[in-house]
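Enquirer: with the sequence up front, the predicted model follows.
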Amino acid sequence: MNTEFDLTRLGHFMKRQLYMNISSMWIAVVAIVGVLLVISGLVAYFNPEAVENLVPLYLVVLFLGGFIFTSKIYNEMNSPQQSYAFLTLPVSTLEKLVGAWLLVAPVFLVTALASVFILTFASATVAGQPARLPGLANGDLLRMVGSFMVTQTFFFLGAVAFRGNNFLKTLLALFLIAMVLAAYTGGLGYLLFGGGNHHLEPGSELKGTAEFIFKEVVPFLYWFVLPLFLLVVSYFKLKERQV
């Protein structure tokens, strides 16, 4: 197996992965866009003023499709007939990781956002309304795209770590993680303020620390540290699968 990172091999690997997944990807995209077009047409006909409110629905549905697509990007590893061919490709582990991530994140995002523009234009045309993307000026769309980039790394790790039913298993894992975090934060809050006699003074050190953590530390961990950490874990899990 090659261990060096090579852009030419990366390009060939991405073309291969697109070829292997293109049929299922396009079937899913056409089906989703078709359903959204029907919904958009009905809304445009019966309530033209509500057309611009469909954009969040488009994004949620397409991003959900992106999570499913991400969960299936390494499906070959879970197939006895195809796993050997995939694992013995003359491509490094890093190239397999980067190539797959580029397909399920930037490439998918371009496809999804193009679909949103097409759907918005089509529904606005039917409704006789100006086609525009609400929320673009104040950064709502950018925040949604950023949140997708972060959360899809969970499903990317699930695609590597689980063997079959990757999407459902990742959802279950996220549910369990959320339950553990909720129990931990609830227990910590009870230990700190369980007596009910504690309150944060406006200038107290504890209040300042809490504000710093939730306004500075937590966003930094969420937007930068968490996705990078999950991608690094995905790399080592993928390397482990290839041994």
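Expert: Okay, I see it. Keep in mind that what you see is a predicted model, and the values were worked out from it rather than measured.
Enquirer: alpha carbons only for contacts and neighbour counts from here, please
Expert: Noted.
Enquirer: distance of residue 79 from residue 164?
Expert: Distance, residue 79 to residue 164, by Cα to Cα, to the nearest Å: 9 Å.
Enquirer: show me which of the two is the more surrounded one.
Expert: Comparing residue 79 with residue 164 by other Cα atoms under 10 Å, the one with more neighbours is residue 164, at 16 against 13.
Enquirer: surely the more buried one and residue 76 touch.
Expert: No: Residue 164 is beyond contact range of residue 76, at 10.2 Å (criterion: Cα atoms under 8 Å).
Enquirer: who's in contact with stretch 57-71?
Expert: By Cα atoms under 8 Å, 6 or more residues apart in numbering, the residues outside stretch 57-71 that reach it are 25, 28-29, 32, 36, 104, 108, 112, 116, 148, 152, 155-156, 158-159, 166-167.
Enquirer: okay, pairing it with this:
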Amino acid sequence: MSTSKSINQFSLDRFLLVLKRTIVLNQRMWVIGFLSVGGFLLVVGILPFISNMFNITRPGFAAVREPAIFFYMLGGLVLTSMIFSELHTPTKAFQFLTLPSTTWEKITAAWFTGTVIYTVVTMASIFVLSAMIETVKGINTGVWSPFFIFNPFTSEIFSTILLYTFYQSIYLLGAVYFHKNNFLKTLLVIIGFSLGFIFFFNIGFLIFGLAQSEEFFINIQIGSQPWFVYAKYIIGTGLTMLFIWLSYLQLKNKQVA
């Protein structure tokens, strides 16, 4: 009886083994993705200093900072959408389904890989990228100030990471649920849900006569105060946990089936 309980309970040791396996299985794709995106951004960042064909008003890392953040979001969602590709491959699915670990250990390993590990590696990579670009800029221009090094410990980056974590939980569910084209199918679901929400939101305003109420829009402006921001984070955290829970249920159903 105690052995059965221990198997069904969450085990840190088993979680770490599944986590290591998840990283090993996806490391090739990660390396290719990081080198491709990093190389592209590096070329874009240093090309103006070795060619006179470009006239950029924000030279150095500042020119590629926003694209780097964009690729952080996009790359993480793409990688998450493929993290359960083994599960949807008939010749390999049995290897995943018969792993001596619980469903929670599998789903949390996938989530931890796609959020914590991916974010730490990406932020460190952007930091190194910024140092490389700024060094090349200083060598070629002789101007070392300002030396724009990427700082991941800002409120803006923190908000970006939270937003990514929210969307990543949706793509985690899509990775378990859909068999093919997980990224595009999940994206279509998000777009469809957003359009539907906007549609019914506006219909509600029309029904209750709020669409033409000037006072209502003033209240919306007041709603952007700090308490509203806190409420947004609380709701976002709750929805993130909900999507992770739904991912767990979906994965559990696949294992039972």
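Expert: Sure thing, it's come through. The structure displayed is predicted, hence computed values, not measured ones.
Enquirer: buried only: go through the contacts of stretch 57-71 of structure 1 for me.
Expert: Buried members of the contacts of stretch 57-71 of structure 1, scored by 16 or more other Cα atoms under 10 Å, are 25, 28-29, 36, 104, 108, 112, 116, 148, 152, 155-156, 158-159, 166-167.
Enquirer: neighbours of residue 19 of structure 2, how many?
Expert: If you count neighbours by other Cα under 10 Å, residue 19 of structure 2 ends up with 21.
Enquirer: what lines up with it in structure 1?
Expert: Under the alignment defined by TM-score structural alignment, residue 19 of structure 2 corresponds to residue 14 in structure 1.
Enquirer: how near is that match to residue 167 of structure 1?
Expert: Relative to residue 167 of structure 1, and taking Cα to Cα, residue 14 of structure 1 is found at 22 Å.
Enquirer: cool, residue 192 of structure 1 as well?
Expert: 37 Å.
Enquirer: also residue 35 of structure 1?
Expert: 22 Å.
Enquirer: how about residue 51 of structure 1?
Expert: Distance from residue 51 of structure 1 to residue 167 of structure 1, counting by Cα to Cα: 31 Å.
Enquirer: swap in residue 185 of structure 1?
Expert: 27 Å.
Enquirer: tell me which residue lies nearest the centroid of structure 1.
Expert: Residue closest to the average C-alpha location in structure 1 (Cα atoms, centre = their mean): residue 152, at 2.4 Å.
Enquirer: quick one: map that residue onto structure 2.
Expert: The alignment partner of residue 152 of structure 1 in structure 2, by TM-score structural alignment, is residue 168.
Enquirer: quick one: the nearest residue to that match once chain neighbours are set aside from residue 190 of structure 2, how far?
Expert: Leaving aside its sequence neighbours, residue 168 of structure 2 sits nearest to residue 77 (Cα to Cα, 6 or more residues apart in numbering; 5.8 Å). Look at residue 77 of structure 2 and residue 190 of structure 2: by Cα to Cα, they are 13 Å apart.
Enquirer: these two: who's more crowded?
Expert: For residue 77 of structure 2 versus residue 190, neighbours defined as other Cα under 10 Å are more numerous around residue 77 (26 against 15).
Enquirer: the more buried one: helix or strand, and which one exactly?
Expert: Per DSSP states H and E: residue 77 of structure 2 is located in helix 65-81.
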